[in-house]
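A.B. asks: quick one: sequence and predicted model below, then my questions.
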Amino acid sequence: MLLLWLVLLTILTFKLWLKRKYAYFRNRGIPYLPASSWSPMGNLSQLLFLRISFGDLFRKLYADARCGQAKVVGFFVFQTPALIVRDPEIIRQVLIKNFNSFLNRYESADVGDPMGALTLPLAKYHHWKESRQCMSQLFTSGRMREVLYPQMLDVAIDLENYLNKKLRNRPDRVLPLGRMCQLYTTDVTGNLFYSLDVGGLRRGRSQLLQKTKELFKTNPRKVLDFMIVFFLPKWTSLLTPKVFSKDYAQYMKDLVKEHQEPQKVDLINQLQHFQISCSSNHYSKHPDFIASQAGIVLLAGFETSSALMGFTLYELAKAPDIQMRLRKELCEAFGSSSTLSYETLMALPYLKMVCSEALRLYPAAAFVNRECTSPEPEGFSLQPHVDFVVPPGMPAYISILGLQRDEKYWPDPYRFDPERFAPERIKDIIPMTYIPFGAGPHGCIGNRLGLLQLKLGIAHILKLYWVEVCERTVSQIRFNPKSFMLESQDEIYLRFCRDNL
């Protein structure tokens, strides 16, 4: 009987402690989304039980009707108070104008896991800055035009041949998009960053793709590791999560070790030069530094780029009038040539509009966050917008998916309408309501390359094929709750019909 009373007293004490924790925003007069005082998970329970995707969770928090027109809304990451920032001007302050007060992403890896802790997205500012400057040299417009684009054209031709093999002599065939898009993006990544002739589209299989997909396979330990990294960063030294699986980490280490000095500068080569030139006590001297950056570049581009290409084809198949107009533009651009020059591809206005609208509905970054690192002891004041001071260490989240599907900024937000990005209408887009790759110094380093890859893939597919929905096409996209990025839970099937421009 005494034991029972002790258990009940413990439960009651824990409930009262949680209730006090969850009163944080109420006590400060800030609109917030309440969390159950019976649960230590805060507002994350659906995510932790894999019932909702990361993107959908933060979109749901952003769009919660209880928030009204509030510019910031409080919620709880376990018991840690956090903010959802909903106002474009405050978003600009957090990501750009007052970057010095929000230097880091909130998530963090264990220092005992150097393959994870050294990666560009997880490195803290004093380590991140130099690595970012080094890697950004790989993504200059001149280098994309003169070095990267010619290599990408080879993969685009492989993409055409892949589809031709799939259809053989048939006039049309229903195909799943997933594997084709994944082979395309891993071929591009391997060629550009590791100087590998991956050849996944030619062979129908790819070791690079296989290793990447193995890393994304869900198991309880992997889910736990990701949740710790993203939502319990202060506990990483105790709970020792791993960002990369042991096999994937070893694969990337071997890739770096066996890398040959190429004629062209690739990612590994660039990082090797950076490692040699930096000071002896610099963190980039760590033997796993190059492998960690090589590993994260593949993961960052693989899922977002392949999924985005599939989503774009899906929307075009559902909108034949839009697809017809785009194919007409491509027909005029290709003429009698089998490829397009870099300048021609980048200048196609309707292709740019289509890709911009696809990125609005399916942003490369569904959400971003920043940790308050204000030099002021009390934190960063949101005055005059909101009467609240963000204390040091508090995370601020921005739901890009929610922002770009908000009917306040985008009428009929779920309709695929490239006209939103017509030249004469772009000036009407409110700044910071369209940030598909994030914004500011921490914005996606490969955003221009990602967009170029999408344009090139779509152009070479539609050059040869008309795509349309079929009986196996899903009626609407559901995001995979087991994926960190925006990925369709269901395979997307479309009918590919031979129809050369």
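C.D. replies: In hand now; what should we look at? Predicted, not measured: the structure shown is a model, and the values here were computed from it. Numbering: from 1, shown residues only.

A.B. asks: going forward, measure contacts between C-alpha atoms and count neighbours the same way
C.D. replies: Noted.

A.B. asks: how close does the closest residue to Asp187 other than its chain neighbours sit to Ser206?
C.D. replies: Nearest residue to Asp187, sequence neighbours excluded (CA to CA, 6 or more residues apart in numbering): Val198, at 5.4 Å. In this view, Val198 and Ser206 are 7 Å apart by CA to CA, to the nearest Å.

A.B. asks: identify all contacting residues around the strand or helix carrying Tyr350.
C.D. replies: Under the criterion of DSSP states H and E, Tyr350 resides in helix 349-361. Here helix 349-361 makes contact (CA atoms under 8 Å, 6 or more residues apart in numbering) with 308, 311-312, 315, 326, 329, 346, 401, 404-405, 414, 416-422, 434, 436, 451, 454-455.

A.B. asks: any idea which helix or strand comes after that helix?
C.D. replies: strand 367-371.

A.B. asks: what residues of that following strand count as buried?
C.D. replies: Phe367, Val368, Asn369, Arg370, Glu371 (16 or more other CA atoms under 10 Å).

A.B. asks: one more structure, for comparison:
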Amino acid sequence: MQPTPIIGNTGPVFTQSNSFGLHISAVYSDPRMANEAAVGIYVINKPGLVIREPELIKSVLIKDFNRFTNRYGRTDPHYDALGSNNLFFVRNPQWKEIRTKLTPVFTSGKMKQMYPLMQEIAADLESMLAKERPANEGKYVTDIKDVCARFTTDSIATIAYGVRANSLSNPEAEFRRQGRMIFAPTLARSKDFFVAFFLPKLVSLMRIKVFPDEFSKFLRDTIGHVMAERERTATVRNDLIDVLVGLRKEAALEPGKPHLANDNDFLVAQAGVFFTAGFETSSSAMSFALLELARQPELQKRLRKEIHEALLEEKDGKLSYDKIHSLEYLSMVVDEVLRMYPVLPFLDREYQSIKGEADLSLKPYYDHKLENGTPIFIPIYALQRDPKYWTNPNLFNPDRFSAENRKSIEPMAYQPFGLGPHNCIGSRIGVLQTKLGLVHFLKNHFVRSCPETVKEIEFDPKTFILQLKTGMFLEIVNDRLYDANAL
């Protein structure tokens, strides 16, 4: 595409009329590019590629992954140790080492062990909703995203750190206040993320931070205290802190060897990205699901019916780990929400040449070889709304993900958590947390549109994740569906 002098093809992002992820999706969806496998752009003064063709996407994420192991974006390793050392930004080979060490936290067995802790927070969500507006008492209109973020903040704090954050009982609790700070749509945060993702060579000069000073101090103090207590009491919770404590012990047993865990900021960094990614992804999916269900009440009734029947089959108003995974329509709803509203609307990668081997060619699409350091962008949002792969893509329709319809989905056109070795390590926990939140929200409550509800979806251009420009207000109605029928 034709660039603008100095700022290249980042004009809408530079002027904050669009976020970069959605701007990349606009490049993908430009009618002039409909028959192209890839589109050349300039990220400021750096030539890059927006990939459109599924086979090329597969090459980047899976087939030729060894040439695309790093993100293009980065943060200052000296000024922002927590940002640069975490699994999201850290570069290979450290990325591979960290990924291998953290993988045990996310096995099915560990998730099953964490599930009762998540259920405790889900019960807190029920209590909070009932307390805010008991049955048959007036209107209860609120920003549903805030409610969901308080739930996921408390859930992540307990399953990752063994800490009771109490955001549901106190909206200004410290964990919630710090979480809001990370993704606040401010000019300063917009600048930080713009430089981190698109001017990575300037991160040190401009002292770019992913984690602000206050959040970094809060996290260092919190994780330091929790790890010290865990080591002192020898308590085992099968959570992220256990893994970090194990890494520190492993390093202590080999004092003569270099070990990442000798750096306390390395350990805190992993805890930081787990928290920020964990609460935001699930709260986004959960709140957008409720918004779409409010718009289509018949779908909400169908989902509540499935949840209600399952709860009546189980004991004490809870669903077992296996039972919640068996709810087909709930899975379809969550999958469709993640299609329409992927929290990270794009993926970025950096091409790396391999010494002694020819550079990767774009044949048979183009007679062009990639150059070392080329930024590659995959527009997740546009792929997941492309009418080539999805009928009526802007309509919320969970039936796309029925067992029969799944067979016809183009794999590269659905990747809300990425694909391949660099996919989101916590995706299964994120999905489980979203499902559990929806189950306990809809157990005795439903949502409906009200005068304050947004009529048209408009995303905030100042954030790199997918967020509404305004609040997500809905009316919450307590009809005691489960409680009235479980007596």
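C.D. replies: Perfect, I can see it now. What you see is a predicted model, and the numbers here were worked out from it, not measured in a lab.

A.B. asks: re earlier: average gap between the helix holding Tyr350 of structure 1 and structure 2?
C.D. replies: Superposed on structure 2, helix 349-361 of structure 1 shows a mean distance to its aligned partners of 0.6 Å (mean CA distance after the TM-score superposition for structure 1).

A.B. asks: read off where that helix ends up in structure 2.
C.D. replies: Aligning helix 349-361 of structure 1 against structure 2 (TM-score structural alignment) gives residues 328-340.

A.B. asks: ok, now how distant is the equivalent of Gln69 of structure 1 over in structure 2 from Tyr366 of structure 2?
C.D. replies: In structure 2, Gln69 of structure 1 lines up with Asn35, judged by TM-score structural alignment. For Asn35 of structure 2, the distance to Tyr366 of structure 2 (CA to CA) stands at 12 Å.

A.B. asks: coming back round to it: three-state assignment of the match of Gln69 of structure 1?
C.D. replies: At Asn35 of structure 2 the chain is in coil, as set by DSSP: H, G, I helix; E, B strand; the rest coil.

A.B. asks: count of neighbours near it?
C.D. replies: 9 (other CA atoms under 10 Å).

A.B. asks: swap in Met227 of structure 2?
C.D. replies: 19.

A.B. asks: now it: which helix or strand?
C.D. replies: helix 213-233.

A.B. asks: find out how far that helix is from the centre of the chain, if you would.
C.D. replies: Relative to its chain's centre, helix 213-233 of structure 2 lies at 24 Å (CA atoms, centre = their mean, to the nearest Å).

A.B. asks: show me which of Val198 and Ser206 of structure 1 is the more surrounded one.
C.D. replies: Legend: neighbour count by other CA under 10 Å for Val198 of structure 1 and Ser206, higher for Val198 (23 against 18).

A.B. asks: now the equivalent of the more buried one over in structure 2, what's its secondary structure?
C.D. replies: Aligning on TM-score structural alignment places Val198 of structure 1 opposite Ala165 in structure 2. Under three-state DSSP, the three-state class of Ala165 of structure 2 is coil.

A.B. asks: how many neighbours does the alignment partner in structure 2 of Lys234 of structure 1 have?
C.D. replies: Using TM-score structural alignment, the equivalent of Lys234 of structure 1 in structure 2 is Lys201. Residues lying near Lys201 of structure 2 (other CA under 10 Å) number 15.

A.B. asks: same check, this time on Lys211 of structure 1
C.D. replies: 16.

A.B. asks: so it versus Ala35 of structure 1, what's the distance?
C.D. replies: With CA to CA as the criterion, Lys211 of structure 1 and Ala35 of structure 1 are 39 Å apart.

A.B. asks: surely Asn85 of structure 2 meets Gly272?
C.D. replies: No - shown here, Asn85 of structure 2 and Gly272 do not form a contact pair, counting by CA atoms under 8 Å, at 10.1 Å.

A.B. asks: which one's more surrounded, those two?
C.D. replies: Of the pair Asn85 of structure 2 and Gly272, Asn85 is the one with more neighbours under other CA under 10 Å, namely 27 against 23.

A.B. asks: strands of the stretch 151-300 of structure 1, start to end?
C.D. replies: 172-176 (DSSP state E, counting those that start in this stretch).

A.B. asks: do a quick rundown of the helices in it.
C.D. replies: Per DSSP state H, counting those that start in this stretch, the stretch 151-300 of structure 1 carries helices over the ranges 178-194, 200-203, 207-216, 220-231, 236-239, 246-257, 267-277, 289-318.

A.B. asks: mind putting those helices in a markdown table, distance to Gly42 of structure 1 included?
C.D. replies: A markdown table is the format used below for those (distance: least, CA to CA, whole Å):
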| stretch | distance to Gly42 of structure 1 |
| --- | --- |
| helix 178-194 | 34 |
| helix 200-203 | 43 |
| helix 207-216 | 26 |
| helix 220-231 | 11 |
| helix 236-239 | 19 |
| helix 246-257 | 31 |
| helix 267-277 | 40 |
| helix 289-318 | 28 |
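
A.B. asks: Asn161 of structure 1 is nearest to which of those helices?
C.D. replies: Nearest of the helices of the stretch 151-300 of structure 1 to Asn161 of structure 1, taken as CA to CA: helix 200-203 at 7.6 Å.

A.B. asks: now for that closest one, which elements pack on it?
C.D. replies: helix 149-167, helix 178-194 (3 or more CA pairs under 8 Å, 6 or more residues apart in numbering; DSSP states H and E).

A.B. asks: quick one: that helix to structure 2 mean distance?
C.D. replies: Counting by mean CA distance after the TM-score superposition for structure 1, helix 200-203 of structure 1 comes out at 2.2 Å.
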